[in-house]
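1. Provided below for reference: sequence and predicted model.
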Amino acid sequence: MTTEATVQGEQNDGVPELENLTLSQRAHAHLREEILSNRLPPGTELQELALSQRLGVSRGPIREALGRLAAEGLVTVRPRRGAVVHSLSSEDFLQAYQVREALEGLAIRLAVPRLTPPELDELQRLTDTMETHAASGRVTEFFEANAVFHERLVDASGNAKLQEIYRRLAGQMHRYWRRSLVLRGDLRRSVSEHRAILDAARQGDEETAARLLADHIRVPQIRMQSMTADELLEAEASFERKEEA
């Protein structure tokens, strides 16, 4: 079977298949989800043969999938040695946030004059949802609502190329969500920041909205630069213990 054959039904690993995906696309989607969910944590060795056996496809589609993951910055391919899940360095984290700040700053300046009442109402509902989850300590649900809020702002920009670049970056940054929440601290403060951004957008004040958004995105960067590596590791470990409790 060629790498361009489509897959239907469900594989033995229990992962539902989407019709019209090639084998390499299926392998890419499966591995990408495992990396982003941390089921394949940083440093994990990815051998073509082992992945081929686990996913039930030949090594050709696996090789193509690893190439796509490398292009997305999620793995590092090593000639004749397979690949390894890319580590989450502090430098990568800070650089990703710097790019995100620039992209979202442009997005909100483009979006504010275009936002419709239904779009503003959706942003309001997402902010209310974040507040509910922050109050009850449901950090995963908070993160999901937060991610959608920012995606909707980018969508409202009307710039397809900006949306494309942002989604690629957002996919990589998904791996940082625990670290982001650890560094952000009080989630209720984050909710207040979102409300202020939304209020400025409702008033049509794109410059104020952009400034508030930049301040919001800089919070994790500033905190990270003030912490030692050991302090960050301990904060992340404490966060994980609370999640498991």
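-> Arrived safely. Computed from a predicted model, the values in this text were never measured in an experiment.

2. From now on I want contacts and neighbour counts done on CA atoms only, so please keep to that.
-> OK.

3. Please report how far the residue nearest to Leu74 when sequence neighbours are not counted lies from Gly43.
-> Distances taken as Cα to Cα, 6 or more residues apart in numbering put His86 closest to Leu74, at 5.4 Å, once the chain neighbours are dropped. Plainly put, His86 is 6 Å away from Gly43 if you go by Cα to Cα, to the nearest Å.

4. this is the other structure I want to compare:
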Amino acid sequence: GELQPGDPLIERDLAEKLAVSRTPVREAIQRLKTMGLAVQVSRKMVIVAKPTSEEVINTFDVREVLEGLAASRAATNATSEDLIYLENLAEEMEQCIAINDDDKLEELHMLFHERLYRASGNKKLYQLLMDLRDCIKAYTHIGYAFPGRKSEASQEHKRILEALISKNSRKAEEWARKHIKRSKEAYIRELQKDSQI
């Protein structure tokens, strides 16, 4: 979140700031371009991309299907450690909602989904979902701004967790897909409220 859409990505400056050589920075910028998070605007200039609302919505659509698959697989493959970790995160998220700590809530939310993806046991699925999440990470807070969405999302996380604990693949997939679909709907409603789409 430090760099905003339109900010330049200057290899030399980033390498100095991160105290690394320019080679890994160059590779990272190339990966960002591949993911659509950076755009080459001239031969020497790369900037932080600003996805359109349509691109964000399309990403939600793909994420809904893949997240459902991850939850379904996690219902079979999650370890007791995974379940305890997810349970603790769900409780901490509720506490954040109660005290309006949105920064911590967003961090915990990301950790919940990352662990869910990992618990699927499918490394390719994990990587695809992490890339999709990273593509719209900066926009997920928009949906949380919609009244009641934080509490609704918290309940959805609990339903996903219940399905994982009971090893119900169908319910886990159903609730994971609902969660992403409702997040997308909240994002759209919030943009419409602000007349951005």
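-> On my side now, so go ahead. Because the structure is predicted, anything quoted here is derived from the model rather than measured.

5. what about His86 and Gly43 of the first structure, which has more around it?
-> Between His86 of the first structure and Gly43, counted using other Cα atoms under 10 Å, His86 has the larger neighbour count: 19 against 14.

6. so who does the more buried one touch?
-> Taking Cα atoms under 8 Å, 6 or more residues apart in numbering, we find His86 of the first structure in contact with 42-43, 73-76.

7. just the residues you listed now: which is nearest Arg32 of the first structure?
-> Nearest to Arg32 of the first structure among these: Leu74, at 7.9 Å, using Cα to Cα.

8. To which residue of the second structure is the closest one aligned?
-> With TM-score structural alignment as the criterion, the equivalent of Leu74 of the first structure in the second structure is Leu37.

9. same deal with Glu34 of the first structure?
-> Alignment note: Glu34 of the first structure maps to a gap in the second structure; criterion TM-score structural alignment.

10. In terms of helix, strand or coil, where does the residue lying closest to Glu34 of the first structure once chain neighbours are set aside fall?
-> The shortest distance from Glu34 of the first structure to any non-neighbouring residue, by Cα to Cα, 6+ apart, is to Leu40 (5.5 Å). Reduced to three states with DSSP: H, G, I helix; E, B strand; the rest coil, the structure at Leu40 of the first structure is coil.

11. what do you get for Arg118 of the second structure?
-> Taking three-state DSSP, the label given to Arg118 of the second structure is helix.

12. any idea how far Ala138 of the second structure is from it?
-> Distance from Arg118 of the second structure to Ala138 of the second structure, counting by Cα to Cα: 22 Å.

13. So between those two, which is more surrounded?
-> More crowded of Arg118 of the second structure and Ala138, by other Cα under 10 Å: Arg118, with 23 against 12.

14. pretty sure that one contacts Leu128?
-> No: contact criterion Cα atoms under 8 Å: Arg118 of the second structure and Leu128 do not qualify, at 11.3 Å.

15. Just give me the match in the first structure for Glu106 of the second structure.
-> In the first structure, Glu106 of the second structure lands on Phe143 (TM-score structural alignment).

16. now swap in Ile97 of the second structure and tell me
-> By TM-score structural alignment, Ile97 of the second structure lines up with Ala134.

17. distance of that match from Leu213 of the first structure?
-> For Ala134 of the first structure, the distance to Leu213 of the first structure - Cα to Cα - is 19 Å.

18. And for Glu64 of the first structure?
-> Applying Cα to Cα, the value for Glu64 of the first structure to Leu213 of the first structure is 38 Å.

19. list the buried ones in the longest helix seen in the first structure?
-> Ordering each helix of the first structure by length in residues (DSSP state H) puts helix 90-111 first. In terms of neighbour count (16 or more other Cα atoms under 10 Å), helix 90-111 of the first structure has its buried residues at 93-94, 96-97, 100-101, 103-111.
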